[in-house]
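**Q** The sequence isn't on hand, but the structure is:
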């Protein structure tokens, strides 16, 4: 029996929360993200998108395109609070939920007694009624098509893609709609005259594997409506980190350590809240010439202590040879565990607090 997979995506999540909390913003171009000179757009309302503003765009470019936009800083605590309420509604429908991000999830509704369209309508209705936001929902027999369907009629959309619609419904679509094909892959295809999914049908399986490597087989299958990925109820978290683009370039490592200290405390707080520990610490910097440098160190014990994370991070930073000034700095901890056995550290041996 075919699976029935649903994909749910909150429409312009951060911007929609801001418009909900402040009704005066409704119908206006709201851009949420870094508001400084070097900020980046996290998300924006559909009114702002009409001006060509989109997520990951530098804020200064967004201001050029939409000078009358309303630019707001992110409020992560508020978004997390709303996200938890939305996911409660998802879990009320089925325990088979795979969170993808704070505002996006896959659901396996194969065993749900309601019809697929009724499940989609239930989600949309309850999120609107209980929270006040709109979501777009897609339903199909695999993850690729469910995600494609949820994007189909945004915002506030609903779309079902059935097996008998394949491949005709896919053929006119641009390659950017194929999950896993990034900008560079699309450009490579465009360079050889392949622009739509229908164009890609001309390519053999062997060609796709040769051109894209191991991922080529997945691309070959997906454009034919085949996707074997399951809804993963428990996703292993691989890392926890923080980074920021600096207001002004830095050359002084002592100044950089102030950011490292703040990140260490933030990461430690997140680890503790999730009862997790990590042992691989990575420092990342981006120079004024947009060159990325990363350096990692794996310690011989698990930790979630901010002092240890800070100490190791500073050691890593000192070892990094930086010829240019730094415009971005970040800190990540990985090799995570949820082992509840007490994690011994040097502070434990020393009786530190």
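**A** Received, thanks. From a predicted model like this one, the values you see are computed outputs, not experimental measurements. Residues are numbered from 1 along each chain as shown.
**Q** For the rest of this, base every contact and every neighbour count on C-alpha atoms.
**A** Noted.
**Q** and the closest residue to residue 266 other than its chain neighbours, what element?
**A** Using C-alpha to C-alpha, 6 or more residues apart in numbering and skipping the chain neighbours, the partner closest in space to residue 266 is residue 242 (7.7 Å). Residue 242 belongs to strand 239-250 when assigned by DSSP states H and E.
**Q** what element comes up after that strand heading to the C-terminus?
**A** Next along from strand 239-250, by DSSP H and E: helix 253-273.
**Q** Give the buried residues for that next one.
**A** Of all the residues in helix 253-273, those buried under the rule 16 or more other C-alpha atoms under 10 Å are 256-257, 259-261, 263-265, 267-268, 270-271.
**Q** Structure two is appended below for comparative analysis:
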């Protein structure tokens, strides 16, 4: 099936035409493709140190209770033989881009949620939605060697729940069962939802679940029948109405295609807390270089610089500044990031720091600032570095020093 099979004249979502496609253990699946000797073993992608967390776990690891966002130390206690691999986000983004291209060959109405999942609206397609789901699974598996699950329903909430139910079960010997494609039939939504646990509702976390359990709500059916006014009094008006609508299969949100990234960012978690502006500033230089390189690779530049800081007690803050013109230079980005950092008291200890750029625009539309015009050599240097990395790899040349507002504050070193 190609995008030409899609009838562009039909834009209204029809019953059963929403698909949610979710890759199975995406990061781990990509890693095993290039390291097939790990197939069948408990594997996790993430930080292996005492401060690391699991980003993705194989089904073999999940059978021991390992899950995403779990501290790495806890994962090792649950599964001492687990193999930890560092993340390769450039590779994951590359594979994700190809997968999203596959999805867009079935319909132009694709809304990515992350690198490994997306909603599709196939209301204008000439094939039944369930058939499209099976074709997507087959094509992703054939072209990328990765399995995915597909949920089919009339609304987003149910489609996402369907993809969860379509996935296999974890066992020590690997994934077992799983329909691959799970449909919530039109007209049977309430019957399907009624016996399911109320925790399946989006937005029902531990605190909300405790409030609901205290008033005798354990299933979605009980939530659907609960008086709306009372529910709003318990969890708040907006949250209560949101949950009540989903419990009654009401979810009017359309699939909104996303044609470009809204921001580009990179962050780092430290093995031990950092307490000084100098140490953190040096980290910002490397992160800024990475973000700037990705901006240039994507052919975009951005105006708003953002830093993210997570302290040792897990409290998190952000600081941002919007520039007069957009940037894609690591030098400028590092300087602005350090300026933002200067307004923060880091003495209590920083666990994680990140740099991001938003308000992106096509590089061809970028207007040079007066600073750009006065220091054009940095753009030449940036692009020379890009060419070296493209040819010899990203590790061959690294940033060195700290950006202190001038060219001498940031340099590159050749790695042997």
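**A** Arrived safely, thanks for sending. Remember, predicted model here, so these are calculated numbers, not experimental data.
**Q** sorry, back to before: how about the counterpart of the residue nearest to residue 266 of the first structure in the second structure, what does it touch?
**A** Residue pairing (TM-score structural alignment): residue 242 of the first structure is matched to residue 266 of the second structure. The contact partners of residue 266 of the second structure, by C-alpha atoms under 8 Å, 6 or more residues apart in numbering, come to 287, 290-291, 354-356.
**Q** Quick one: the helices in the stretch 201-350 of the first structure, in order.
**A** With DSSP state H, counting those that start in this stretch as the criterion, the stretch 201-350 of the first structure has helices at 205-212, 215-222, 253-273, 306-319, 346-350.
**Q** and these as a markdown table, adding distance to residue 130 of the first structure?
**A** Shown next, in a markdown table, are the helices of the stretch 201-350 of the first structure (distance: least, C-alpha to C-alpha, whole Å):
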| stretch | distance to residue 130 of the first structure |
| --- | --- |
| helix 205-212 | 45 |
| helix 215-222 | 36 |
| helix 253-273 | 27 |
| helix 306-319 | 38 |
| helix 346-350 | 47 |
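**Q** among the ones you listed, which is nearest residue 126 of the first structure?
**A** Nearest to residue 126 of the first structure, of all the helices of the stretch 201-350 of the first structure, is helix 253-273, at 28.7 Å by C-alpha to C-alpha.
**Q** what about the closest one, how far off from the second structure?
**A** Helix 253-273 of the first structure, aligned to the second structure and superposed, deviates on average by 1.4 Å (mean C-alpha distance after the TM-score superposition for the first structure).
**Q** Which position in the second structure pairs with residue 287 of the first structure?
**A** That one, residue 287 of the first structure, aligns with residue 311 by TM-score structural alignment.
**Q** Which residue, neighbours along the chain excluded, lies closest to that match?
**A** According to C-alpha to C-alpha, 6+ apart, the nearest residue to residue 311 of the second structure is residue 350 (4.3 Å).
**Q** what's the counterpart of that neighbour in the first structure?
**A** For residue 350 of the second structure, the residue aligned by TM-score structural alignment is residue 326.
**Q** I'd say residue 303 of the first structure and residue 280 touch.
**A** No. The criterion here is C-alpha atoms under 8 Å, and residue 303 of the first structure misses it with residue 280 at 9.5 Å.
**Q** Have a look at those two and say which one is more surrounded.
**A** Taking neighbours as other C-alpha atoms under 10 Å, residue 303 of the first structure and residue 280 compare with residue 303 leading, 25 against 21.
**Q** The more buried one pairs with which position in the second structure?
**A** Per TM-score structural alignment, residue 303 of the first structure is aligned with residue 327.
**Q** Tell me which stretches of the first structure form strands.
**A** 5-10, 30-33, 41-44, 70-72, 97-101, 104-108, 135-140, 158-160, 239-250, 277-287, 292-303, 326-337 (DSSP state E).
**Q** Centre of the chain to stretch 196-207 of the first structure, how far?
**A** 29 Å (C-alpha atoms, centre = their mean, to the nearest Å).
**Q** repeat for stretch 201-220 of the first structure
**A** 26 Å.
**Q** Run through who's touching it.
**A** 178, 180-181, 223, 227.
**Q** First-to-last residue distance for it?
**A** Terminal residues of stretch 201-220 of the first structure lie 8 Å apart, using C-alpha to C-alpha, to the nearest Å.
**Q** if we can go back for a sec, okay if I get the buried residues of helix 253-273 of the first structure as JSON lines plus distance to residue 247 of the first structure?
**A** JSON lines is the format used below for the buried residues of helix 253-273 of the first structure (distance: C-alpha to C-alpha, whole Å):
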{"residue": "256", "distance to residue 247 of the first structure": "12"}
{"residue": "257", "distance to residue 247 of the first structure": "15"}
{"residue": "259", "distance to residue 247 of the first structure": "12"}
{"residue": "260", "distance to residue 247 of the first structure": "15"}
{"residue": "261", "distance to residue 247 of the first structure": "17"}
{"residue": "263", "distance to residue 247 of the first structure": "16"}
{"residue": "264", "distance to residue 247 of the first structure": "20"}
{"residue": "265", "distance to residue 247 of the first structure": "21"}
{"residue": "267", "distance to residue 247 of the first structure": "21"}
{"residue": "268", "distance to residue 247 of the first structure": "24"}
{"residue": "270", "distance to residue 247 of the first structure": "25"}
{"residue": "271", "distance to residue 247 of the first structure": "27"}
